[in-house]
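Asker: My questions are about this predicted structure, shown below with the sequence.
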Amino acid sequence: MTLRMEAFLDRVAERGEYANRQEADRAARVVLALLGAHLVGEVRAQLAARLSDGFALILLSPLQATEPLSPERFVRATAAWIEGATEQTAAWDVSAVLSTVADAAGDDLMSKILLQLPPGYDLLFGHPQPN
């Protein structure tokens, strides 16, 4: 099931407590671009298939991370890409977007996504994993 862009942005806006959909869209675009750079192969394609076309294209952009970012560096990178953001606001942005991504992905795909990411991303997605 594909999550329509409007529905995705409404959830991000609600979770991020943004003043408008444009703020949610800005956060979603940055976080999805960074996430897409960390995912490969079938997992990336399956997640893209569950997002609207616009967000799927961002996720599938040819940008590839040279090294996997730790969750802390992922948040810092998000802050660097969003004008006026701090690490605290970026952590909020990442959480709002990735928890919505987790809802769109479902449990099986989320397990595969987390296998491709460094430890600690489960918390960013709002899906803490047992140790």
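Answerer: Yep, it's here. Numbers count the residues shown, from 1 in each chain.

Asker: C-alpha only now, for contacts and for neighbours.
Answerer: Noted.

Asker: tell me the centre residue of this structure?
Answerer: The C-alpha lying nearest the average C-alpha coordinate of the chain belongs to L98 (C-alpha atoms, centre = their mean; 3.9 Å).

Asker: hey, where'd the helices end up in the chain?
Answerer: For the chain, helices defined by DSSP state H occupy the ranges 5-16, 21-36, 41-49, 53-59, 71-81, 87-116, 121-124.

Asker: and the last one, what does it pack onto?
Answerer: I take that to be helix 121-124. Counting by 3 or more C-alpha pairs under 8 Å, 6 or more residues apart in numbering; DSSP states H and E, the packing neighbours recorded for helix 121-124 are helix 87-116.

Asker: The helix it packs on packs against which elements?
Answerer: In terms of contacts (3+ C-alpha pairs under 8 Å, 6+ apart), helix 87-116 is packed against helix 5-16, helix 21-36, helix 41-49, helix 71-81, helix 121-124.

Asker: For the longest one, which outside residues touch it?
Answerer: For helix 21-36, the surrounding residues in contact (C-alpha atoms under 8 Å, 6 or more residues apart in numbering) are 9-10, 12-13, 16, 18, 44, 55, 58-61, 63-64, 74, 78, 81-82, 93-94, 97-98.

Asker: Put this next to the first one:
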Amino acid sequence: MPMPWHAFLAQVQERGEYTSPDEAERAARVVLALLGAHLVGQVRADLAARLPETFALILLNPLQAREPLSPERFIRAVAAWIEGATEKTAAWDTSAVLSVAADAAGDGLTAQILLQLPDGYDLLFGRPQA
């Protein structure tokens, strides 16, 4: 069952401490487009099935990544796509969106997602590995 649009955005807005839903939506669109470029197959489809439809479509129709980005390079890419962003604000944006996506995905799917990503993404998803 996908997370409802307003619930997803409200959680991103709260975690990102954004002043408006528009800011939360902008961050979600950029982060999920970049994430979609890093996920493949059933894992990407399963995550999309748990997201609101608009965000699912963004995840399923990503930009193509030439290579997996390290968490640091992922954050730099987010910063490049959000006008006025710095690496610090992009890290905040990324973590706000990915932690809500992890909540929507559940622990099992989040673990599968993390297996497809380079080391270090666990912190961005709010799921530090022991």
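Answerer: Cool, the structure landed. No experiment lies behind these values; they were computed from the predicted model shown.

Asker: Show me what the residue nearest to the centre of the first structure lines up with in the second structure.
Answerer: For L98 of the first structure, the aligned position in the second structure is occupied by L98, per TM-score structural alignment.

Asker: does that match really touch L124, like I thought?
Answerer: Yes: L98 of the second structure lies in contact with L124 (C-alpha atoms under 8 Å); the separation is 6.4 Å.

Asker: need the helices and strands packed on helix 87-116 of the first structure in JSON lines with mean neighbour count, can you?
Answerer: Output for these, formatted as JSON lines (neighbours: other C-alpha atoms under 10 Å):
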{"stretch": "helix 5-16", "mean neighbour count": "19"}
{"stretch": "helix 21-36", "mean neighbour count": "21"}
{"stretch": "helix 41-49", "mean neighbour count": "16"}
{"stretch": "helix 71-81", "mean neighbour count": "18"}
{"stretch": "helix 121-124", "mean neighbour count": "20"}
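
Asker: Could you say which one of these comes nearest to D108 of the first structure?
Answerer: When those are ranked by distance to D108 of the first structure, counting by C-alpha to C-alpha, first place goes to helix 41-49 at 10.6 Å.

Asker: the inter-axis angle of the closest one versus helix 87-116?
Answerer: The directions of helix 41-49 of the first structure and helix 87-116 differ by 130 degrees, with axes from the mean of the first three to the mean of the last three C-alpha atoms, to 10 degrees as the criterion.

Asker: on average, how far is helix 41-49 of the first structure from the matching bit in the second structure?
Answerer: Comparison of helix 41-49 of the first structure with the second structure after fitting gives an average deviation of 0.1 Å (mean C-alpha distance after the TM-score superposition for the first structure).

Asker: helices or strands up against that helix?
Answerer: The criterion is 3+ C-alpha pairs under 8 Å, 6+ apart, and the helices and strands that helix 41-49 of the first structure contacts are helix 53-59, helix 87-116.

Asker: In a markdown table, list those helices along with distance to A24 of the first structure.
Answerer: Output for those, formatted as a markdown table (distance: least, C-alpha to C-alpha, whole Å):
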| stretch | distance to A24 of the first structure |
| --- | --- |
| helix 53-59 | 12 |
| helix 87-116 | 8 |
